[in-house]
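Student: Provide a 3D model corresponding to the input given below.
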Amino acid sequence: MTTRLSGQFGAGAWNLPRQLNALDSLMWRCEANPRLRSPLIGLFLLDRAPDWDRLLAGHDWATRMVPRLRERPVTSLLVPASLIWTADPEFDMSHHLRRVRLPGPAGRRELLGLVETMAAAPFDPNRPPWESVFVEGLRWEGKSCAAAWILRFHHSMADGQAAVAWLTALLSRGREPRHDKPQPPIPPVSRPPSSLALLPSLLGVDLGSAELTRLAEEALRAALRPRHAAVECARMLWTAVNLAPRPVGQLSPLLSARGTTRQLDLMTVPLDGLRAAAGAAGVSVNDAFAAAMLGGLRRYHELYGAVPETLAMAMPIQVRGRHPMAGNRFGGMRVAGPMAEKDPLVRLSAVHRVLAAAHAAFDPAGLDLVTNLLNRLPTPLVLEIARRIGLSFDLQLSQIAVFDPGFYVSGAAIEDFWCFGPVPGCAVTAIMISRRAGASIGVTADAASVTDLPVLMGCMEEGFKEFREGRPRRRGRSGSLR
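Tutor: The predicted model follows:
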């Protein structure tokens, strides 16, 4: 583990917000419904089994550098909807770190089976919501990996961007241990703040002087520019309405079933083609990622029946605030993805248009309005609304730009890695980890929605092949690529 640290680590990490924001709280409250659980799982392939003693010491050091790893959400007695990060007075590393050896010979499918089991398991509400599992004795097709690392944590702790920042700062750049690392003490176990002290934030008001100044400035701007204020208010309301549980685009009859069993699979694709295609079309890699995924899903639908003109899909919009190293701060845009379009060039342009329009219309204030209102509702009602929102789209996509290879965990080199996200009511979630060398894509599917995941993965690989040459290949009249 390394010394490339920011002010948010060590003693600085103790200044992270104690109260979960509205979005974090909603994610944690949805843990009560197995279909809405929100684990994030990182799967790392290692070239060797890490030294166990170094691993124990490294994890202990990480929890002192990032004390959030020693904390759990606790409900306020006065206001049940208020959750506070509180240090676990009985924190025990043995509840979070373990190593296993799968019955041999164990390869890709056996390892993914273990990850699937972990994805379905609930977090213990009495302990910090994370676990770190090291798997030994693997045989991975085409790779020299001998071990794997599975890191599972609840989405309320951090989103993908914050988690990457944590890992980038904590992982090592070499095999040998470092002896010049900062050694912060174990953070003190303090009482959570009183419910009365939290009332201003529960009402959406921070009585600090900086916040009062901001509110006064916003009121003055609204008075001086009423038309501008009206436009901003309309954007905020549009964002709030777009987050409501209503369909956006067509829902696929083929993917309509929902259950609690999760299937996971992965693939690695070259990123140069996506980058070149995006550059040639004047769009983003995120647009090309979505266009390739829609192309793969179109092929899957062609095998099993009719292809809807569009597919209801969701993608996040990052809205980072004062604490970029903790919690979640993103909005969701739900759009009608042009799935039936066979021409990859036309599909790429269409994807760009719908995503750009949704992004331009998004306003963080609308997100805050919805999440704060939802967080004041009884948990059964919150679960029902969250369920309906999840059912309003079939596909969820996310892209994370990550560090390049060259990182180590307790002497073991990380050879490859993927991230798997939850399917909170939707049929498929795909997360693309983009690096210089390529893109690692982790797919989580509802087993009731996707009845043949290997076939779907093959279709998705074909969708990405359209962009492999750097320029999308048009289709001829017969449907073949030319």
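Student: Please make it C-alpha for all contacts and neighbour counts, starting now.
Tutor: Noted.
Student: ok now do the spatially most central residue of the chain, which residues does it touch?
Tutor: Geometric centre of the chain, nearest residue: residue 160, 4.7 Å, by C-alpha atoms, centre = their mean. Counting by C-alpha atoms under 8 Å, 6 or more residues apart in numbering, residue 160 touches residue 400.
Student: quick one more, to check against the first:
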Amino acid sequence: MKKLSLVDKGFLVSETKDTPMHVAGISLYTLPEGANEQEFLHSLAETLRTPETLLSPFGDRLRTGRMGLAGATHWEPDPELDMDYHVRHSALPKPGRYRELFNLVSRLHSTLLDRSRPLWEMHLIEGLQDRQFAVYTKTHHAAVDGARSIHISRSMLSSNPNHIMTESPLSLQSWERYKSALTMGKPPEYGHGDLRNVSDMLKSSFDSSSNILRAVKGFAGAWSGEGELSLPHLKVPRSSLNTPINSSRRFVAQSWPFARIRAMGKALGGTFNDAVLAMCAGALRQYLQTHAELPDDSLKAMVPVSLRQESDLESGNAVATISADLATNIADPAERFRTIRASVQAGKQYFSEMTPSEVEMVSLIMQAPALLLMPMGLISQLPPYNVTISNVPGIRETMYWNGAKLTGSYPLSIVTDGMAMNITLVTNADKVDFGIIACRRSVPQVQRLIDYMELALSELEEAAGLVSAKPEPKAPKKRRAPAKPKVKAEQKAEIKPKAKLKTKAKPKTKAKPKTKAKPKTNPTHAKK
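Tutor: So this is what the prediction gives:
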């Protein structure tokens, strides 16, 4: 049996009907050439349902003592495991667009997982256009974090389109083979971002008491207005993003080229993660402006940070958080980018001399007010952040599942009272796949955020000098305007003969003067 950590139990304690605490992903695949969709998906489902021994937590259920979650809580093997319950086969209504897929995923993500069973579900979804199918998988956050879920996904896939997996990708045997490949020097290619790699700079040689004291001093300094450090509940404005929520969700997704976002961040003197935050900040600013509710103070984002060591593949959660100032009160995109970068650097510096356990402890201390406010129903009055923006390192090569090409990998995370939107992104081959989940009631028309993100990216590219200035798109109109006089001037000689043709072609116009000949009689009528 494996004992749950305080962080793991925190996701169980804070879960309600309106705030499910599971993370999920929707993966898009293209069928192999010549494959029959129903037969192919049936084969995948059968393989998934027949493991010899399941990888944890897929075969484990919760076990608590007399004190419930307040006491010791463990994962234990489920003696009544029903794989038909966990692996499901669904079909989309016609015409099978992404709209129908996202509507289905929104409903699936709104419901709680059954705590009497292992806390996960997988849905194989057929009926998409262009010979695509989708796989929606959700797992309770008490069991996995984003980094481990990527490892689990990677163990199911192969870079060889001809590779066929004959055993369940959820099996312990498949997982052990994947770990062996890592130890033999064949790790998957993951993106390496500064925000998720804070653990590389954390040093375990420092005395905990001195580091905690330094953290408390930094905490006090931030509240007094010193430096760039942003903290939970500190100058966090209220908006529609920070209202009580219900269980209904709305999910939208979009992809952008990885190289495009990275080039923008580099040109502005920052990292890929800075670029992502600036892109989201610009979109949120436009969204709130459109709804006439942009606050005077800047929005603050909770940015999860992985503390997982590269060799650690088994931990459920190894996460801390940075509070990032999104500078949504700044109109200039370049200045907004610089403010975001300074805020993130201050947050990283704050944790830089702590061990992973110290970072986790300080993060829990920072979240303590929220844990008190949430059961009192006051979290939307004093929100710790406005939105969550999470960058999960993904797979940086083209992958296949039994010959089906992975074409998209869109994450879905958690929204809570007071934080009604969550933006999570995953790097996938040469793309960045964004998944946006929000409370349908609190954040209306969330699908427009996709357009605003493209607009924000274009503005940042222009500020960085990567694209032409805005006046250029108006050039075609300027060319068409003077074109007419030039044509008339050049073809004056041709106009005369054409005019004769026109006069011949218009006998009716000559007939009109005959009718107008009557005005000769008009004067006589006038004399009379």
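Student: The residue nearest to the centre of the first structure pairs with which position in the second structure?
Tutor: Aligned counterpart of residue 160 of the first structure in the second structure: residue 146 (TM-score structural alignment).
Student: Where does residue 75 of the second structure sit, in terms of helix or strand?
Tutor: strand 68-77 (DSSP states H and E).
Student: which residues of the first structure does the very next helix or strand once past that strand align to?
Tutor: Later in the chain than strand 68-77 of the second structure, the nearest helix or strand by DSSP H and E is helix 83-86. Counting by TM-score structural alignment, helix 83-86 of the second structure pairs with residues 93-96 of the first structure.
Student: Skip the chain neighbours and tell me the closest residue to the counterpart of residue 44 of the first structure in the second structure.
Tutor: Using TM-score structural alignment, the equivalent of residue 44 of the first structure in the second structure is residue 27. The shortest distance from residue 27 of the second structure to any non-neighbouring residue, by C-alpha to C-alpha, 6 or more residues apart in numbering, is to residue 409 (4.4 Å).
Student: which SS state does that neighbour fall under?
Tutor: strand (DSSP: H, G, I helix; E, B strand; the rest coil).
Student: Could you give the number of residues near it?
Tutor: Around residue 409 of the second structure there are 28 other residues, counting by other C-alpha atoms under 10 Å.
Student: Test my guess that it contacts residue 29.
Tutor: No. Contact between residue 409 of the second structure and residue 29 fails when scored by C-alpha atoms under 8 Å: they sit 9.1 Å apart.
Student: before we move on, back to that, the first structure: which residue goes with the residue nearest to residue 27 of the second structure?
Tutor: Match for residue 409 of the second structure (TM-score structural alignment): residue 417.
Student: quick one, longest helix in the first structure?
Tutor: Longest helix in the first structure, counting residues (DSSP state H): helix 285-304.
Student: in the second structure, what residues pair with that one?
Tutor: Taken onto the second structure by TM-score structural alignment, helix 285-304 of the first structure occupies residues 272-291 there.
Student: which residues of the stretch 351-482 of the first structure fall in helices?
Tutor: Using DSSP state H, counting those that start in this stretch, the helices of the stretch 351-482 of the first structure run over residues 364-374, 379-391, 453-465.
Student: Identify whichever of those helices lies nearest to residue 338 of the first structure.
Tutor: Nearest to residue 338 of the first structure, of all these, is helix 453-465, at 13.6 Å by C-alpha to C-alpha.
Student: how far is the closest one from where the chain is centred?
Tutor: Relative to its parent chain, helix 453-465 of the first structure has a centroid offset of 22 Å by C-alpha atoms, centre = their mean, to the nearest Å.
Student: Which part of the second structure matches that helix?
Tutor: By TM-score structural alignment, helix 453-465 of the first structure lines up with residues 446-458 in the second structure.
Student: Next, the buried residues of that stretch.
Tutor: Going by neighbour count (16 or more other C-alpha atoms under 10 Å), the buried part of stretch 446-458 of the second structure is 446-447, 449-450, 452-458.
Student: can you check stretch 120-140 of the first structure too?
Tutor: For stretch 120-140 of the first structure, by 16+ other C-alpha under 10 Å, it's 120, 122-123, 127-140.
Student: ok, the residue nearest to residue 54 of the first structure when sequence neighbours are not counted - contacts?
Tutor: With C-alpha to C-alpha, 6+ apart as the criterion, residue 54 of the first structure has its nearest non-adjacent residue at 5.6 Å, and that residue is residue 410. Taking C-alpha under 8 Å, 6+ apart, we find residue 410 of the first structure in contact with 1, 50-51, 54-55, 58, 172, 175, 177.
Student: likewise residue 370 of the first structure?
Tutor: For residue 370 of the first structure, the contact set (C-alpha under 8 Å, 6+ apart) comprises 240, 243.
Student: In the first structure, which residue sits furthest out from the middle?
Tutor: The centre of the first structure is farthest from one residue, residue 224, which by C-alpha atoms, centre = their mean lies 40.1 Å away.
Student: Could you check how far that residue is from residue 214 of the first structure?
Tutor: Remark: distance between residue 224 of the first structure and residue 214 of the first structure (C-alpha to C-alpha, to the nearest Å) = 15 Å.
Student: Then residue 117 of the first structure?
Tutor: 47 Å.
Student: Check the secondary structure at the match of residue 44 of the first structure for me.
Tutor: Classification of residue 27 of the second structure using three-state DSSP returns strand.
Student: Quick one: neighbours of the counterpart of residue 426 of the second structure in the first structure, just the number.
Tutor: Counting by TM-score structural alignment, residue 426 of the second structure lines up with residue 433 in the first structure. Residue 433 of the first structure has 21 neighbours, counted by other C-alpha under 10 Å.
Student: For the buried residues of stretch 446-458 of the second structure, give me JSON lines that also has distance to residue 272 of the second structure.
Tutor: Supplementary listing: these in JSON lines, determined by distance: C-alpha to C-alpha, whole Å:
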{"residue": "446", "distance to residue 272 of the second structure": "24"}
{"residue": "447", "distance to residue 272 of the second structure": "24"}
{"residue": "449", "distance to residue 272 of the second structure": "20"}
{"residue": "450", "distance to residue 272 of the second structure": "19"}
{"residue": "452", "distance to residue 272 of the second structure": "19"}
{"residue": "453", "distance to residue 272 of the second structure": "15"}
{"residue": "454", "distance to residue 272 of the second structure": "16"}
{"residue": "455", "distance to residue 272 of the second structure": "18"}
{"residue": "456", "distance to residue 272 of the second structure": "15"}
{"residue": "457", "distance to residue 272 of the second structure": "12"}
{"residue": "458", "distance to residue 272 of the second structure": "15"}
